[in-house]
Structures are given as C-alpha cells and as structure tokens.
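Participant: fold the stuff below for me.
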Amino acid sequence: MSGAGSTGGDDPLQRAIWRLRSRGCWTDAAALLTPHAHTAAVAVQRTALLVERCLFTGQGWAEAEDALRVAEAVARDDDERGAAACERGQLAYASTVLGVRDRADEARSALGRAAALLAPGSRARPLLDFRRGLVAEHLADAPQAARPAYHRAHAGAEAHGDVLLLSFTWRHLAAL
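Facilitator: Modelled structure (predicted):
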C-alpha cells in the first residue's frame, strides 16, 4: 500500500488519481502526475503509485526505480527526504517479499533513515510505522515487534484521518 490514502476531496486531479488507483490503473494514475513531478510531494506520490503497482502486479520495477530517483533528487527538506526514503524502503520490501531480489537490508536501512528524518507528528509517519511493521512481520519474522509498529500506525492514521491506512492497520492488528 502506498501513501496518498485519500480519495482526493475537492481536488479533481486527486479524485481522478484515486479512481484510477482503485481500479488498479497505477500507470495511468502516475501519468497524470508526470508533468508535475518536479516537486517533491508530487514526485513521491508518483513513486508511491508505481511502487504499489510493483507490489500488486510484480511488474514495473525499472519505472518505479526511476521515479524513486527523481523523488530523491527533488527532495529539499527532511520531511521530503524522509517520504522518499519511506518509498525506497517499500520498493525494497516489495522486491524481497515477491522474490524479485533480496533487498531486505536496503528496506530496513531506508525505513530507518526515514524514521530519523520524519518528525513524530509528520503526516507520513503513520505510513512509515506501518511499513516498519510489515518488515518486522514478513522479513524479520518477528510478529511481536510488528504489533507496536502497527499500533503506532493505527493511532497516527486515526489522528490524520487516513481511512485507507486504517483499513490496513485493522487487518494486520487483527491477524496478529
């Protein structure tokens, strides 16, 4: 699951992206962002869509890597660099879990870097906590370490009104 867990509210572009994303049209959704990918927030959102496509389809790794490099290049502050690092961690996690290439160390390192860069109250922090829980549960085979990460992610998702992330945190908390 990628960042950008909202339905777009009043923004027509974000609503169109949400509709495409919910139908599994990640490439089309990312294409809507391509002309604006020179800003960090848009570059990270585009990367998140392409990483999500990799996770759900097992395809598009090179395009996701390219988008990630752009997001990392345009990041200017700690929050932007942290968000890009979080996407790097998710891409490495997906690659490892799907058996494309073992990048478990890269996933842990990138998510650790994101944790150092993102402020505790950052809107990106709950997604980071969720992803750290995924790594603990599925790569480190440590569900006991995943539970607190999922709890932090759930509390943060509630605080920020991220309904999509809440749906994932509920499912993972119930399974442990």
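Participant: from now on I want contacts and neighbour counts done on CA atoms only, so please keep to that.
Facilitator: Will do.
Participant: buried set for the lengthiest helix in the chain?
Facilitator: The residue-count maximum for a helix in the chain (DSSP state H) belongs to helix 78-97. Using 16 or more other C-alpha atoms under 10 Å as the test for burial, helix 78-97 gives 79-97.
Participant: same thing with stretch 64-73?
Facilitator: 64-65, 67-72.
Participant: what's the answer for stretch 39-52, then?
Facilitator: By neighbour count on 16+ other C-alpha under 10 Å, the buried set for stretch 39-52 is 39-52.
Participant: what's the farthest-apart pair in the residues you listed?
Facilitator: Thr39 and Glu52 (20.0 Å; C-alpha to C-alpha).
Participant: thinking again about what came up before, tell me which of the buried residues of stretch 64-73 is nearest to Arg23?
Facilitator: Ala64 (18.8 Å).
Participant: may I ask which helix or strand encompasses Arg147?
Facilitator: helix 143-160 (DSSP states H and E).
Participant: and this one, so I can compare the two:
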Amino acid sequence: MAHTAMSGTGTHSGIDPLQTAVWRLRSRGCWTDAAALLATREGADAAVQRTSLLVERCLFTGDGWDEAEDSLRTAEAVADDDEARGAAACERGQLAYSSTVLGVRDRADEARTALGRAAALLAPGSAGRPLLDFRRGLIAEHLADSPQAARAAYRRAHAGATAHDDPLLLSFTWRHLAGIALREGELAEARHGFTESLRLREELGFLVGTAPALAALADAEPEPEASRLRAEATRLFRLLGGVPAWLAAQLTPPAPAA
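Facilitator: From the prediction side, this is the model:
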C-alpha cells in the first residue's frame, strides 16, 4: 500500500479486509480502535498508517498527543527507504501543525522543517506528494497567513489527488479552496467547492468529516438553507460525541443583541 494511508479510504476493490475495517472505524472517529487493528501488521507502511490515524485524532479531538508522538517515533525508526522516511516526516509536520493551530504548543518551526524534509525525500511522482502539498497549504494559510501561497499548494494537491484517484483528499482540497474563495467574496466558486467536498464525503461515508463540510457550505448559502445545513451539522456533531472538537464554536449561534 502507499505510504499516504491518511488520505486513502480503504474502500477500493482489491483492498484487504483489514483496510476496510480500519476505514470504517476511522470514518466514524474511532481512531484508537483503527490504530489497534494495525498493530497486527509489521513494517514501515503499517507504522506510518497507524501514526496517521493517531495524528488525525489529535487534530479532530485535541487529545492523544503522547500516543501519536510515540507512534511517530516508531514510524521514523522503522522507515526503510526515502518514501517511508518522507511519509513519516509528513506526519511529523502535521502533528506539529495541529499542536500549533489548536494552541497546545507552538511547533510552527518544527512543522515547516518536517514538511521541508518530506519534500526533499518524496519523489515528484510519489503518491505522497499530493498530501504533502495539501499540508504545506495548511501552513501557508493558517500559520503564515498567505492565502495566495495556500491556494497554489491546494491546487497542486488537488491536481495530484485527481491523478492518484484519492477522493478523500479531493474533499479536503475542494473545501479549502472554497474557503479561500469565500473570504475573497467569490460566492459561486465557494458554493461549488463546498458542495463537491460534501458530496465526496457523503459518497465515501466519511461521517466524521461530514459535519464540517455541512457547516462550511452553510457559510456560503443564504437563509433558510444555511440554518438547515447548520442544524444537520449540529445533529451529526452531537451524534459523534462532539467531534471534531473545533467545530463547536462554528455551530454555536450568535448571542442575541442586548
């Protein structure tokens, strides 16, 4: 399997039953259980995939940092070629980015360094490049406040995800490109991107990512559609036990004027 397990779905034909089980757990926010299934597999691929699940849990829940760090160190230790080392570096960059953007600890420099290392290790045609480009876009947008650089990185990631047939990553690139369009007042472009992101997540059954997609689309829609979408996002958010944690503020209605 490719080292970019974080962006894979485990739903394509030919994927082994373990990968299907991992995807079903991950898609419902059961990252710890999904990672535990992978403990039965040895090698660099399994170590990176396990780490990617635990890193994703950190971003969605704001918890589990020590376990993700331990898993990451293991993935780095067993990496046996540049592809594996690049994938592990990409996960280190994402873990450091998540810590920074959630206000846990400022690791912005570590995030940039790790993704730079990943870029040096991953070949131009590697299946891991699109995910790396997307994560570099996140840093440009949310840590460097550079929407133009972020857009360029997201577009590279979008093209790469299309070429590598990665619909889950496409759901992320559509959403983030749409977010930039919305901030620039391009409503039609924003609606299209948010709609595509939501469609892909619903088709894939990525339940844990569906509430954020609904809330994002609501930001680009007029009433009463916006309220309907936020209500559906809130229902899913509660169903999943308040995950992703950072979505709570976006779903809270504004306080009435005094």
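Participant: before we move on, the earlier item: whereabouts in structure 2 does the helix holding Arg147 of structure 1 align?
Facilitator: Mapped onto structure 2 using TM-score structural alignment, helix 143-160 of structure 1 spans residues 147-164.
Participant: likewise stretch 23-32 of structure 1?
Facilitator: Counting by TM-score structural alignment, stretch 23-32 of structure 1 corresponds to 28-37 in structure 2.
Participant: and for stretch 79-99 of structure 1?
Facilitator: With TM-score structural alignment as the criterion, stretch 79-99 of structure 1 aligns to 83-103.
Participant: ok, residues contacting that stretch?
Facilitator: 3-4, 44-45, 48, 51-52, 55, 58-59, 62, 68, 72, 75-76, 79, 105-108, 110-115, 117-123, 126, 128, 132, 135, 139, 142-143 (C-alpha atoms under 8 Å, 6 or more residues apart in numbering).
Participant: is Gly3 of structure 1 in a helix, a strand, or coil?
Facilitator: At Gly3 of structure 1 the chain is in coil, as set by DSSP: H, G, I helix; E, B strand; the rest coil.
Participant: and the counterpart of it in structure 2, how far is that from Arg183 of structure 2?
Facilitator: Correspondence of Gly3 of structure 1 to structure 2, assessed by TM-score structural alignment: Met6. According to C-alpha to C-alpha, to the nearest Å, Met6 of structure 2 stands 28 Å off from Arg183 of structure 2.
Participant: of those two, who's got more company?
Facilitator: Met6 (24 against 12; other C-alpha atoms under 10 Å).
Participant: for the more buried one, give me its contacts.
Facilitator: Per C-alpha under 8 Å, 6+ apart, neighbours of Met6 of structure 2: 49, 52-53.
Participant: ditto for Leu25 of structure 2
Facilitator: Counting by C-alpha under 8 Å, 6+ apart, Leu25 of structure 2 has contacts 31, 33-34.
Participant: how do the residues you listed look in structure 1, which are kept?
Facilitator: Here is what carries over to structure 1 from the contacts of Leu25 of structure 2, by both residues aligned by TM-score structural alignment, their matches' C-alpha atoms under 8 Å: 31, 33-34.
Participant: can you list those residues in JSON lines and add distance to His192 of structure 2 and secondary structure?
Facilitator: As requested, the kept ones among the contacts of Leu25 of structure 2 are arranged in JSON lines below (distance: C-alpha to C-alpha, whole Å; DSSP: H, G, I helix; E, B strand; the rest coil):
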{"residue": "Trp31", "distance to His192 of structure 2": "30", "secondary structure": "helix"}
{"residue": "Asp33", "distance to His192 of structure 2": "35", "secondary structure": "helix"}
{"residue": "Ala34", "distance to His192 of structure 2": "32", "secondary structure": "helix"}
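Participant: for those residues, which one is nearest Leu187 of structure 2?
Facilitator: Closest to Leu187 of structure 2, out of all of the kept ones among the contacts of Leu25 of structure 2 and judged by C-alpha to C-alpha, is Trp31, at 34.5 Å.
Participant: neighbours of that closest one, just the number please.
Facilitator: 23.
Participant: ok, back up a step: do you know how far the match of Gly3 of structure 1 is from Gly103 of structure 2?
Facilitator: Met6 of structure 2 is 23 Å from Gly103 of structure 2, by C-alpha to C-alpha.
Participant: apart from its neighbours in sequence, what residue is nearest Leu131 of structure 2?
Facilitator: Ala157 (6.4 Å; C-alpha to C-alpha, 6 or more residues apart in numbering).
Participant: hang on, isn't that neighbour packed against Arg136?
Facilitator: No - with contact defined as C-alpha atoms under 8 Å, Ala157 of structure 2 does not reach Arg136; the gap is 9.4 Å.
Participant: follow-up on the earlier one: how close does the match of Gly3 of structure 1 sit to Ala144 of structure 2?
Facilitator: Distance from Met6 of structure 2 to Ala144 of structure 2, by C-alpha to C-alpha: 24 Å.
Participant: now do Ala161 of structure 2
Facilitator: Distance, Ala161 of structure 2 to Ala144 of structure 2, using C-alpha to C-alpha: 24 Å.
Participant: neighbour count winner among the two?
Facilitator: Of the pair Ala161 of structure 2 and Ala144, Ala161 is the one with more neighbours under other C-alpha under 10 Å, namely 24 against 13.
Participant: OK, contacts around that one?
Facilitator: So Ala161 of structure 2 contacts 130-131, 167, 169-170 (C-alpha under 8 Å, 6+ apart).
Participant: which of the residues you listed fall in helices?
Facilitator: Per DSSP H, the contacts of Ala161 of structure 2 map to helices at 130-131, 167, 169-170.
Participant: many thanks, have a good one.
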